[in-house]
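**Q** below are the sequence and a predicted model for it; my questions follow.
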Amino acid sequence: MIKNSVDIITLGCSKNLVDSERLMHRFSEAGYKVRHDPEKVSSEFVVVNTCGFIGDAKEESIEMILRMVEAKKAHKIHHLYVMGCLSQRYREELEAEIPEVDKFYGKFDWTDLLTDLGSRISEEKDFGRILTTPPHYAYVKIAEGCNRFCSYCAIPLITGRFVSYPMEQLLDEVKSLVSQGVKEFQIIAQDLSSYGLDLYGKLKLPELIDRMAQIPGVKWIRLHYAYPSQFPYEILPVIQRHDNVCKYLDIALQHISDHVLVDMRRHVTKQETYDLLKRIRTEVPGIHIRTTLMVGYPGETDEDFEELKEFVREARFERMGAFAYSEEEGTYAANHFPDSIPEEVKQARLDELMALQEEIALESNASKVGQIFDVIVDREEKDYYVGRTEYDSPEVDPEVLIAKDRFLTVGDFCRVKVVEALPFELMAVPVELD
């Protein structure tokens, strides 16, 4: 066991990852040796940053906590702490069921952990982080919480009301990350569309991204998790105007049937959704849209599902994920709509929808064969380099496998020609820069 050291384990989304990076920075500043997601825990302290979004994520978090409890019993670690979404929502139950954990923290009071351990922490730079991503890209969380209260979603119950981070603080964070060598920025929040409304009385995402794009050293900015209702249309000319704002938008749409959208409390209609997508593609030609859809919501009929499939065929999303409805206690849906659709029906619909999307994704990728793109090199494998275009976010989108025709540096941009397309990968060769 390594004394005066901490292993931090992160489960869930990139928003959780940012919290872990901030906690790692605080531990490091206090003189601790810090590791993230080690293959084997061996530090004096372990912190598990949990996810509580859906059933599978909660189960994964519980399993990880119990594994660390066993490590503590075996004297492989001395102290175990738990933070994040799961303990934010179920702290009392977890404290009763798993007393071996030294202390539980929630989604926001994890900042007390170092203080509880007797360390004095400077608050001068809230955005201080130790990156767990490759050093050329980082996630920037611009807000916490959500005011949308979709019927199926527990996020507002966990994170509370929507709170924007001040614009100047975010711009300072980006400048700090640029000084550390970060070139690419994934802008994240539970709801990008609402940014600024609470602080400034108006939607300020367009101004934030416009100012961020003008910071020297910012090569790519990519937008994640917009909301279709009250969409900030002024962001579209910002995307179109700045070369370093990727022509990419992640906007979860969930469904297209009007009655399902009403039951989901999405505050948007089928026609409004089609109009939104048309305007986005008209104002930003060539944009790649990523969305998330849900199947098996209570009351979803065969006709609703057929309508959803037709929507996918017509919208032709370049990037799409889908998941089956999972009842979350305390949500409006759990309280008002019985989870009546059998699991096997949900899974069959999910498989069918993703098979349809695979065909569309292959056609989208095939259209890129013969074209030349700028890519950022993420890593080197034995037989090729692995990179991404501006249309591809880390972890979730297709990668570009680049032939080792010449030496490339991880973290640098290079120009490639696409020579082959697969549904979720592109094959390419490097070409000379002009």
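**A** Here it is on my side, so go on. Numbering: from 1, shown residues only.
**Q** going forward, measure contacts and count neighbours with C-alpha atoms only.
**A** Fine.
**Q** where does Val140 land in three-state SS?
**A** Here Val140 is recorded as strand under DSSP: H, G, I helix; E, B strand; the rest coil.
**Q** could you check how many residues crowd around it?
**A** 21 (other C-alpha atoms under 10 Å).
**Q** who are the contact partners of it?
**A** Taking C-alpha atoms under 8 Å, 6 or more residues apart in numbering, we find Val140 in contact with 18, 170, 174, 185-188.
**Q** quick one: which of these sit in strands?
**A** Using DSSP state E, the subset of the contacts of Val140 located in strands is 185-188.
**Q** ok, second structure coming up, stack it against the first:
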Amino acid sequence: MKKKINIVTLGCSKNIVDSELLMHQLSLGNWEVVHDSNDTSAKVVVINTCGFIGDAKEESVNTILDFVNAKKNGFVDKVYVMGCLSQRYKKDLMNEIPEVDGFYGVSDLPQILKELNTEHNHRALVERKLTTPSHYAYLKISEGCNWGCSYCAIPLIRGKHISRTIESLVEEATILAQKGVKELIVIAQDTTYYGLDIYGERKISELLNKLSRIDGIEWIRLHYAYPFGFPDELIEEIRSNPKICKYLDIPLQHINSEVLRMMRRGVDRTETVRLINKIRNRIPDIAIRTTFLIGHPGETPEAFNELIDFIKAFRFDRVGVFEYSEEEDTYAAINYTDSIPAEEKQRRAEQLMAVQQEISFDLNKEKIGKQFRVIVDRLEGDYFICRTEYDSPEVDQEVLVNASNIPSSGIAPGDFKEVIITDALEYDLYGEFI
């Protein structure tokens, strides 16, 4: 009889990949693996935590406490904690939650496996047990970050940027394609930095080109591109390669030059505007997703209003926002005073998202009557849930197609279909299959 283990994943897509690697290793041993499950027959739980910002840390701690309570009540035998929160606050967590059976950092896969009496299979290091739908998967191309943005603790948690080789990534992507993956979502803390540490130059364009040659891969999309040093050849690769989605996730964080300087982003307003205009001029149909950090020390009301005007003028397809929270030992925590009240940060964030909601609604209304190629993610209730190449799973909008008059046996997740958009909401579209 195999023992059952529950892997619980919190945080970003990079954590998802880490969990999937652990799950595959465990599945090769004497374990039946479930993910984010409430199955009480799983007597061992591993929680993969996030430690990026205050809200994420609070969620991680609360999740740990929930499973510790389940252990006290006899529903769980063992609780282990891994990931970013455990990496950064291991000693504090050991003192405050001694009921946890073990704490492990972001690079402690061999130690976790040893604790769970499972052999570390080095031949299977590029294989994963997917937690995503079988037709798409994340591909993590590097670990860590070299930038040292003022507010960010990631370099303190995950260390300096370390790229994986092109060969290992092509091997992993090929295995994923053979398992039915059609869409690769390329991720890292900074994808555009890829290759500098091992090849002496940025190799993201070459990597994307080689990934696009893999049989079975239809879409490749790029997340988390850093604006400083953005390679020109990447713009051309996205423009000319039909397998690369006309989609770019590029966190800008702000537009005011003084705030960007205090954030240590390496770019100012003029350089940011020049880059966005260059990308849009060369790829007119590209969808740009970005994020902004609200309430960073030095963000005056005038600087915030400048950001609002920038968003109104540039009309980004997708915008995310998060509020500044002071993180121990970061440059901002050491050198700046967090003087903006939490209520004001929240007010600014809500104002920004209200502006973006109106922009998103206007952009979506412009799509009514137009035809798009979509990938089918799932059947949910009365609708097929689909996405265009301009939308990433989990974070972006979806296209809902009424399934009442369509034989579900003829359509499966991962199928590509053509749709006509018939209606629009702020963050979703409705359509009909052609």
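**A** On my side now, so go ahead. No experiment lies behind these values; they were computed from the predicted model shown.
**Q** give me the TM-score for this pair.
**A** Aligned and superposed, the two chains score 0.97 in TM-score terms (TM-score structural alignment, normalised by the length of the first structure); 430 aligned residues with a C-alpha RMSD of 1.1 Å.
**Q** hmm, back to that, which one of the contacts of Val140 of the first structure sits closest to Phe162 of the first structure?
**A** Ile188 (13.3 Å; C-alpha to C-alpha).
**Q** can I get the buried part of the contacts of Val140 of the first structure as one PyMOL selection?
**A** Provided next is the PyMOL selection string for whichever of the contacts of Val140 of the first structure are buried by 16 or more other C-alpha atoms under 10 Å:
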select buried, resi 18+170+174+185+186+187+188
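**Q** for Ala403 of the first structure, see how far away the residue lying closest to Val375 of the first structure once chain neighbours are set aside is.
**A** Closest residue in space to Val375 of the first structure, ignoring its immediate chain neighbours: Thr389 at 4.5 Å, by C-alpha to C-alpha, 6 or more residues apart in numbering. Relative to Ala403 of the first structure, Thr389 of the first structure is positioned 15 Å away (C-alpha to C-alpha, to the nearest Å).
**Q** more neighbours, the two?
**A** When Thr389 of the first structure and Ala403 are compared on other C-alpha under 10 Å, the one with more neighbours turns out to be Thr389, at 20 against 16.
**Q** what packs against the host helix or strand of Leu157 of the first structure?
**A** Using DSSP states H and E, Leu157 of the first structure falls within helix 155-159. The elements that helix 155-159 of the first structure packs onto, with contact taken as 3 or more C-alpha pairs under 8 Å, 6 or more residues apart in numbering; DSSP states H and E, are helix 85-97.
**Q** next one: the lengthiest helix in the first structure to chain centre, how far?
**A** Counting by DSSP state H, the longest helix found in the first structure is helix 343-366. Helix 343-366 of the first structure sits 21 Å away from the centroid of its parent chain (C-alpha atoms, centre = their mean, to the nearest Å).
**Q** and it, what's buried?
**A** 346-347, 349-350, 353-354, 357-358, 360-366.
**Q** what's the answer for stretch 128-140 of the first structure, then?
**A** 128-132, 135-140.
**Q** with stretch 65-74 of the second structure instead?
**A** Buried, per 16+ other C-alpha under 10 Å, within stretch 65-74 of the second structure: 67-68, 70-71.
**Q** how about stretch 418-434 of the second structure?
**A** Across stretch 418-434 of the second structure, burial judged by 16+ other C-alpha under 10 Å covers 419-424, 426-433.
**Q** and Lys243 of the second structure, what does it touch?
**A** Contacts for Lys243 of the second structure (C-alpha under 8 Å, 6+ apart) come out as 212, 217-220.
**Q** okay if I get these as a markdown table plus secondary structure, neighbour count and distance to Ile5 of the second structure?
**A** A markdown table is the format used below for the contacts of Lys243 of the second structure (DSSP: H, G, I helix; E, B strand; the rest coil; neighbours: other C-alpha atoms under 10 Å; distance: C-alpha to C-alpha, whole Å):
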| residue | secondary structure | neighbour count | distance to Ile5 of the second structure |
| --- | --- | --- | --- |
| Ser212 | coil | 21 | 35 |
| Ile217 | coil | 23 | 31 |
| Glu218 | coil | 18 | 34 |
| Trp219 | strand | 20 | 33 |
| Ile220 | strand | 26 | 32 |
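**Q** tell me which of the residues you listed persist in the first structure.
**A** Shared with the first structure under both residues aligned by TM-score structural alignment, their matches' C-alpha atoms under 8 Å, the contacts from these are 212, 217-220.
**Q** gap between Pro285 of the first structure and Phe231 of the first structure?
**A** 18 Å.
**Q** ok, of the contacts of Val140 of the first structure, which one's closest to Gly145 of the first structure?
**A** For the contacts of Val140 of the first structure, the nearest to Gly145 of the first structure is Ile188 (11.7 Å; C-alpha to C-alpha).
**Q** touching, that closest one and Lys15? I think so.
**A** Yes - contact between Ile188 of the first structure and Lys15 holds when scored by C-alpha atoms under 8 Å: they sit 7.0 Å apart.
**Q** mean deviation of the helix holding Leu157 of the first structure from the second structure?
**A** In the superposition with the second structure, the average deviation recorded for helix 155-159 of the first structure is 0.7 Å (mean C-alpha distance after the TM-score superposition for the first structure).
**Q** Three-state assignment for Lys4 of the second structure, please.
**A** strand.
**Q** so it makes contact with Val44?
**A** Yes - between Lys4 of the second structure and Val44 there is a contact under C-alpha under 8 Å: 7.0 Å.
**Q** for the stretch 201-350 of the second structure, just list every one of the strands.
**A** For the stretch 201-350 of the second structure, strands defined by DSSP state E, counting those that start in this stretch occupy the ranges 219-222, 244-249, 287-294, 318-323.
**Q** skipping adjacent residues, who's closest to Ser229 of the first structure in space?
**A** Nearest one to Ser229 of the first structure, counting by C-alpha to C-alpha, 6+ apart, is Val268 at 5.7 Å.
**Q** so who does the aligned partner of the one you found in the second structure touch?
**A** With TM-score structural alignment as the criterion, the equivalent of Val268 of the first structure in the second structure is Val267. When contacts are counted by C-alpha under 8 Å, 6+ apart, Val267 of the second structure is found next to 227-228, 257, 260-261.
**Q** who's in contact with the spatially closest residue to Glu100 of the first structure that is not a sequence neighbour?
**A** Counting by C-alpha to C-alpha, 6+ apart, Glu100 of the first structure lies nearest to Val69, which is 6.4 Å off, once chain neighbours are set aside. Val69 of the first structure makes contacts with 80, 100-101, as judged by C-alpha under 8 Å, 6+ apart.
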